[in-house]
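Enquirer: here you go, sequence then predicted model.
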Amino acid sequence: MLTPVNQAAKRLDWVDDLVTSGGIYRATAWTADRAYTLLQSAPEIEESGLTIKLPNWWKKRPRPSVSVTIGEQKGGVGLDELLDFKVEVALGGDGLTDEELGALLSGPDGLVFLKGQWVEVDRERIRQAMEHWQKLERRGEVSFIEGMRLLADASSDLKEGGDEEQKAWTVLQAGSAFRDILDGLRNPATLASAKITEDLKATLRPYQKTGLNWLAFLTNLGLGACLADDMGLGKTIQVLALLLNRRKQAPGAPSVLVVPASLLANWKAEAARFAPALKIVIAHPSEMRRDELAELGDHLGPVDLVITTYSMIYREEWFQQYPWELAILDEAQAIKNPASRQTKAVKKLQARARVALTGTPVENRLGDLWSLFDFLNPGLLGSSKVFKEFVKGLQGRADNQFAPLRKLVGPYILRRLKTDPNVVSDLPDKIEIKSYCSLTKAQVTLYQKTLEKMKQNLQASDGMARRGIVVQSLTRLKQVCNHPAQVSGMGEYEPSKSGKFQRLQEICSEIAERQERVLVFTQFREIIDGLSEYLTEIFGRAGLVLHGGTNVKKRGQLVEQFQQADGPPFFILSLKAGGTGLNLTRASHVIHFDRWWNPAVE
């Protein structure tokens, strides 16, 4: 029986003293200091084979902490607003009096009897935490952005990672006024219903009503919102409902909607269908003369919405100077490159609030997220340099690395997926099938030649040139897999020479028999004519083609033609030109003839 005791004595000097003195064999009254030593040593005592029973309150480790409250008083809300800031030392939510705090800081560490209970005290940690937060308190207020950063467990300037042990002695909380706002941002389903006007010629699904409520809540506060719903869940109709709502609140205050050129006709058609009361102008050379476009800002009058393209924003500077009600970006991943002309121009738009629509808020890098938020809520994620250092610091954390970043941006992103049963319960499941195709003899021969040439080029190169050779060769190999004629650029696209063409024939023959329709995507414009000719043979009639060279007006006509009840059986689109935001609901099949590098694009 003494073996566990001897083991504990070897591990812990104070147990060895008790054994030597014989004190371990008789009952004794301990001081708070000795009791604290026992509590801290409990894991080692149990590892020695002894059983130790601890009071339940020790499991929760009650301790006084520095309580920081942000935004207790009601006031304005917005990126430039200031929030009240209060620091005190509290126990279980109850602030300590000056006398209690003085006694606490002048007394011993360890176990202290405070407010009728035993608590753990580390005076130095409490002092350090108080000094840290009182520096901010002396300013009297913090900005809305600083408050959001602090409540996300980041520093107010995103630069310092902070002492984790010090954080353990600090409780950060939103005051009652700020908490009401945060609850609405984080729980859209709890928001009050925004007015759905009779001018909306559609019935919103429950999740779309939630989206409208959330958009209205944020934009009314002057905050940026990113609606990142899965493709097909109706981002367009939610925004049209928002615009009708704002029209009632601020008549005569136009908003601007920036879209890729291929979506001008789509937005025009959707607005005419669901929100015909909106007075809309398409600000693009396809719809008006250049001189009219240059002077449009002086003659908007009763216009509710100006729809334009990303390139027009930097070509016509008046867009950046006009006081818009809302600035809305569709396919907002278009501004992921902060150095591009269109991104810089878009970020100069003046508006009461900003909205971004995208199914892919982050395509490749976290830098995409920074650029998006630099538009939505400028300053929230700091400068690009500060953000990179902030992310680097998060990567060094042991647990929940990116939790602070998620907390910081989460309130401004609303994303619902088709797979969520609470979103669209009556939507049939999407079926994805990978169709593997064998290479023909001609493809195998050309594939091997391409590999050999790549090896030779790699041996004769070094540095960045080698990377360029690999990327170029991968693209060439993808073309070989499509059809040998795509590589040579000569001859006809004979189906017998491509495993993909043969498999395409099998798939599309079944679709043709069922009199259904199909979309075919490819990243290579040069193969489109060959595919179109082949599919015309399979379906017995011609289809449609859309690529980067198709002018804006023609794109809208093609979409309208495909959507008709007796429309063409197939539509071939280049992935970059036709892969975003087009409503092509008549098709029940989609074929990716070749794969893009990034699945998010598909």
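Expert: It's in.

Enquirer: every contact and neighbour count from this point should use C-alpha atoms.
Expert: Will do.

Enquirer: what residues sit buried inside stretch 450-460?
Expert: 450-451, 454, 458 (16 or more other CA atoms under 10 Å).

Enquirer: helix or strand right after the strand ranked longest in the chain?
Expert: The single longest strand within the chain, with elements called by DSSP state E, is strand 82-91. Counting by DSSP states H and E, the next helix or strand C-terminal to strand 82-91 is strand 94-95.

Enquirer: quick one: Lys209 from Lys195, how far?
Expert: To Lys195, Lys209 is 10 Å away according to CA to CA, to the nearest Å.

Enquirer: who's more crowded, these two?
Expert: Set Lys209 next to Lys195 and count neighbours by other CA atoms under 10 Å: Lys209 wins out with 20 against 16.

Enquirer: hey, where'd the helices end up in the stretch 1-150 of the chain?
Expert: Ranges of helices in the stretch 1-150 of the chain, per DSSP state H, counting those that start in this stretch, are 2-11, 13-21, 32-47, 56-59, 98-106, 123-137, 144-151.

Enquirer: repeat that for the stretch 501-602 of the chain.
Expert: 528-539, 552-563, 575-578.

Enquirer: of all the residues in the first one, which ones are buried?
Expert: The neighbour-count criterion (16+ other CA under 10 Å) identifies 528, 530-532, 534-535, 538-539 as the buried residues of helix 528-539.

Enquirer: Throw those into a markdown table and include distance to Leu82, thanks.
Expert: Compiled in a markdown table, the buried residues of helix 528-539 are given as follows (distance: CA to CA, whole Å):
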| residue | distance to Leu82 |
| --- | --- |
| Ile528 | 57 |
| Gly530 | 62 |
| Leu531 | 60 |
| Ser532 | 60 |
| Tyr534 | 64 |
| Leu535 | 62 |
| Ile538 | 66 |
| Phe539 | 65 |
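
Enquirer: ok, and here's another one to check against it:
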Amino acid sequence: MTSAPATMDDARATETGWRSTLAPFRTAEGDPTSDGGGTGDGQPPSSRSGSTAGGRRPYTRLALQFELRELIPRGTHRWNGPTSRSAGAPVKRGDPPGTGEFRLAVRPTAETSRGWARGQMTWTNLPHLLNRLNLDPEQHRWFAELGALHRAVGALTLDPDASMVFLDEFANPVLWAMLAQTTELGIPLIGTGSRSSVTVGASARLVLDAARTEGGVRLAPLLTIDGDEVDLAHARPIGTHGVSIVDPANPRAVLIAPTERSLTGDELAIVRGAGPLAAEVLVPGDDVDDLLTTYLPGLRERIDVSSHDASVPLPALSPATLVLSVRFGTRHETELSWRWRRSRGGGSIPPLDEVLPTGTVPTAWLPGEDASSNDAPNDGRDKATVDAPVPLDVVLDGVESAEFATELLPRLRLLPRVRVETTGTQPAYTRLTGEPELVVSTMPSDRRDWFDLGVTVTVDGRTIPFLPLFTALAKGRKRLLLVDGTYLSLAHPAFARLAELIEEAKDLAEWETAPIISRHHVSLWADFEDLADESVPAAEWRALVDEARGDRPRAVPVSSGIAADLRAYQHEGFSWLAFLWRHRLGGILADDMGLGKTLQCLALVQHVVDGSDAPAGADAEAPFRPFLVVAPTSVAPGWLAEAARFAPGLVVRRATATEAAGGTPIADLASGAHIVVTSYALLRLDAEAYRTAVSGGWSGVILDEAQFVKNQASLVHEAVRDLEAEFVLAVTGTPIENSLTELHAILSLTSPGLFPSARRFGQEYVRVIEDPVGGITSGVGAGSAPAVTEALRAERLDRLRRRIAPFLLRRTKEIVAPELPEKIEQTISIDLAPEHRELYDLYLQRERQKLFGLIEHLDRNRFIVFRSITLLRMLALDASLVSADYADVPSSKLDGLVDHLREVVAEGHRALVFSQFTSYLDRVRSRLEAEGMATTTLEGATRDRQAVVDGFRSGNAPVFLISLKAGGFGLTLTEADYVFLLDPWWNPASEEQAIDRTHRIGQDKNVMVYRLIATDTIEDKVMALKERKALLVDSVLDDGDVFASALDADDIRELLS
């Protein structure tokens, strides 16, 4: 489309049109006729007087009038009479007397020909007078907003005169921004009378002024506006954000100003002339120091304190402090509340995470991102302090109270910007931190290892009541508080196993034992590496192996610091350890019990301390980084004794308690030491302290009795894995007790990267090697599958041996100590007495009927099954263990034991008697003492183990009764030459450890070992299961010369193949 050409008339019309359209936007710039003050309507912008709207008459101007009012009591004859009157107004006859209390009021007024007059205008009807009075819309809007601001806080004036509201009722500090708009809007601020004045100051400040006097220090409130002191007697608050100064004797002069900060409750009281600080306070000279140290911090939280004449030197303002109020109540209830405490003018409140570092308190206690208070403070603090985020107020109950009082509260007291204030009496809580001791019984079945039995738990010598423990586990609780104030964590893996079974059980109170999960049914203990195909340290480890040189580890001379002549095999073992240390490879020293593994380790540490095999570029001046030895609590003292005997030049220190329990900080123990000895329990509880104790990490970690870390899902395994160390050595005579997974767990610490994750190791080795061969293996119907499976098993077993050979050194007593006296083992079958047999068979039939149909649904009925097997285990041993009602039932096993011991003792021999049941050991002790035979007892509850052992060694008693759990390791008892095992244990390694308490280096007599087995009972099947497990251990560890005594080049090449 084309348009017609524009004509001259069109151009003139267009020019006129755009000017008319844009006229409202025309400015004075470039207009020679303009005076620069126009707004398009000819009115100056700075004054709205006489302004018009489109030719209408001029607007009526509005003003805000201030008037000081004296409150008067309401007359009894006029319930709706006035409640205030103008200050200074003449009092008419009959008027009520004034109260002497004054308030500053404001109201709208309109300009008239005779000046400013209120007329009929009130705050209530003002919104409706815009057109009637021809008010300026902008001024009218301002007054409407001011009225709304007053009404927004719910203020209600009871004065019938609705034309005024009181200024102190404006709670919102937006008031000052609105007053600042009055100049631009042309709204005058006026007083009453012809010579009145209203002044709005920029800033008001209230302080408590400290001035030196002849007698001491005078504290007096001081109010300044814009730096000039004003009379506090005439001051009144405006909300919490401002003050007014009006002298009732001269009410026409009004001075108002906003305060620098929101007024606290104490400051409001001062402005009102009330409270203890409204008048001067004189402090004697002798008390000034107490004032400055004890009272000044609290004063500064409520009011600014200064010394205008600098006559009193005031300490610097302290930073804001987070105050925790703790109230200890009854029934283990603890209430916690938090608030900020800061000095007025002391700076801003820091972020909460700077005062409470992340992880200090539970995340659930922390406030949300928008947490703040909208309430005005009522305790004297300023609103900014109240609004600052703080942890939530919480009420702790039961074990949470105990854990808070003993663990978190001491840590909070140490934080520099946290102050703890307590009320009530803090209960005496005690945390049980020891390793739980579990007495466990098991029984074989057609499905291998699917039965585990109930357990009795003892922690720190205290037996945990059955019902509270198992109820807590069933409910998924993490901790348990006992009635006497002791408590314990249920995070130990043993408790986790129990919880898994209890979740599936139907009856918690049927028997006072507890189940433990079978290792072949579910993979409950998957470790953190299950998500990865390789361990992270694998690349580093392989790089170190490449540095190895030589075909075989060279013989290393023993340091002169070792005060012993090492046997040939011990010297060889030391050289092997030195080779591993030289290349930081780590490994497992798996020598038989009693061959001096501790001495070989001490020789290695002395070798390192001497500076031998130091890595290239090492700083010779750098402080020695110690070795950490982790051992069972009962074994730890032996390390100190052995070191003092064989390596007296080594500085050896022992951790005996957690840092939270008052133990020496681990960093302090490590400083200047060569060896720090601790227990697995302490390492687990103080894992972070051990991880960070030594700058640069530990020189090495030695895990004595390393079967304690055989579970990769346990907390102690995780604690060891997180340690920073150049070298990790496992020391154990039983690297495999139950399964190859235990060997993998230990090697994942000593030689990370040697094998893939636990999941893949289970697929490639555990299932193939441990699972029995299925199908028909011979005769009619035999197929090829069993033979193929067996061939695969042999291949994997051979590969496993080759892989671990460079990192595992194992020598048996038969090989390296042929001079050791003979160990003779014998199984003695015990027939139950007729009454005992009848009772056992009765229970057996009852339990069989009870379990019939449940075994097929074992996962749902596991607890009941375990209860039944525990019952049979105890009954086969002694009927009185099941019920005190059977105390008179003859015990053939006890009779047989007494007969043997009577003969042994009479011939001058000494005997060790082991049982898993401490209650049975009590019965044995009573019987032997009745027979005139003295005994000594060691069990989990024994406090001074060493004193008990020393008592036996001294010859005070010929019979030593020992709990298998408490005395299975860490003891040397070569004084005995007879060992009696009263109840069979399916784990062959545990029994061998018990026997080796006496059959070890230093023994000069033959050792006789007797196993007492009740025939035709569950004990027979336990023995069969034990033999089956022994075959697994022997096939991996004790197959001739499978494990090399030293490394050669071919071993390293095979490792990297």
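Expert: Thanks, I have the structure now. Every value quoted in this text rests on a predicted model; they were computed, and no experiment measured them.

Enquirer: show me what the longest strand of structure 1 is packed against.
Expert: strand 65-70, helix 123-137, strand 141-143, helix 144-151 (3 or more CA pairs under 8 Å, 6 or more residues apart in numbering; DSSP states H and E).

Enquirer: again, only this time at 10 Å
Expert: Contacts defined by 3 or more CA pairs under 10 Å, 6 or more residues apart in numbering; DSSP states H and E place strand 82-91 of structure 1 against strand 65-70, strand 94-95, helix 98-106, helix 123-137, strand 141-143, helix 144-151, strand 170-174, helix 176-186.

Enquirer: what's the most buried one of those?
Expert: Among these, ranked by average contacts under mean count of other CA atoms under 10 Å, first place goes to strand 65-70 (a mean of 24).

Enquirer: in structure 2, what residues pair with that strand?
Expert: Aligned by TM-score structural alignment, strand 65-70 of structure 1 corresponds to no residues of structure 2.

Enquirer: cool, stretch 352-368 of structure 1 as well?
Expert: Using TM-score structural alignment, stretch 352-368 of structure 1 pairs with 726-742 in structure 2.

Enquirer: so which of the buried residues of stretch 450-460 of structure 1 belong to helices?
Expert: Applying DSSP state H to these, the entries found in helices are 450-451, 454, 458.

Enquirer: rebuild those as TSV, extending it with distance to Glu164 of structure 1.
Expert: Formatted as TSV, those follow (distance: CA to CA, whole Å):
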residue	distance to Glu164 of structure 1
Thr450	55
Leu451	52
Met454	51
Leu458	49
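
Enquirer: tell me the one of these nearest Gly110 of structure 1?
Expert: Leu458 (66.6 Å; CA to CA).

Enquirer: next, the contact list for the closest one, please.
Expert: Residues counted as contacts of Leu458 of structure 1 (CA atoms under 10 Å, 6 or more residues apart in numbering) are 452, 465-470.

Enquirer: what's the match for it in structure 2?
Expert: Match for Leu458 of structure 1 (TM-score structural alignment): Leu851.

Enquirer: repeat for Lys279 of structure 1
Expert: In structure 2, Lys279 of structure 1 lands on Val651 (TM-score structural alignment).

Enquirer: mind checking how far that match is from Ser699 of structure 2?
Expert: Using CA to CA, one gets 14 Å for the distance from Val651 of structure 2 to Ser699 of structure 2.

Enquirer: between those two, tell me which one has more neighbours.
Expert: Ser699 (23 against 16).

Enquirer: alignment lookup: that one to structure 1.
Expert: Looks like Ser699 of structure 2 aligns to Glu325 there (TM-score structural alignment).

Enquirer: list the contacts for Gln134 of structure 1?
Expert: Taking CA under 10 Å, 6+ apart as the contact definition, Gln134 of structure 1 lies against 68, 85-88, 128, 140.

Enquirer: again, only using 7 Å
Expert: Val87 (CA atoms under 7 Å, 6 or more residues apart in numbering).

Enquirer: which element, helix or strand, includes Leu683 of structure 2?
Expert: helix 680-685.

Enquirer: and that helix, which stretch of structure 1?
Expert: Going by TM-score structural alignment, helix 680-685 of structure 2 sits over residues 310-315 in structure 1.

Enquirer: now the matching stretch on structure 2. Mean distance?
Expert: Once fitted to structure 2, stretch 310-315 of structure 1 is off its aligned match by 1.2 Å on average (mean CA distance after the TM-score superposition for structure 1).

Enquirer: for that stretch, report the contacting residues that lie outside it.
Expert: By CA under 7 Å, 6+ apart, the list of residues contacting stretch 310-315 of structure 1 reads 258-260, 319, 341-342, 345-346.

Enquirer: that stretch: which residues count as buried?
Expert: Buried, per 16+ other CA under 10 Å, within stretch 310-315 of structure 1: 310-314.

Enquirer: residue in structure 2 matching Asp199 of structure 1?
Expert: By TM-score structural alignment, Asp199 of structure 1 lines up with Gly561 in structure 2.

Enquirer: what number of residues lie near the nearest residue to that match once chain neighbours are set aside?
Expert: The shortest distance from Gly561 of structure 2 to any non-neighbouring residue, by CA to CA, 6 or more residues apart in numbering, is to Ala647 (6.0 Å). When neighbours are counted by other CA under 10 Å, Ala647 of structure 2 registers 23.

Enquirer: how about Ala253 of structure 1?
Expert: Ala253 of structure 1 is flanked by 18 other residues according to other CA under 10 Å.
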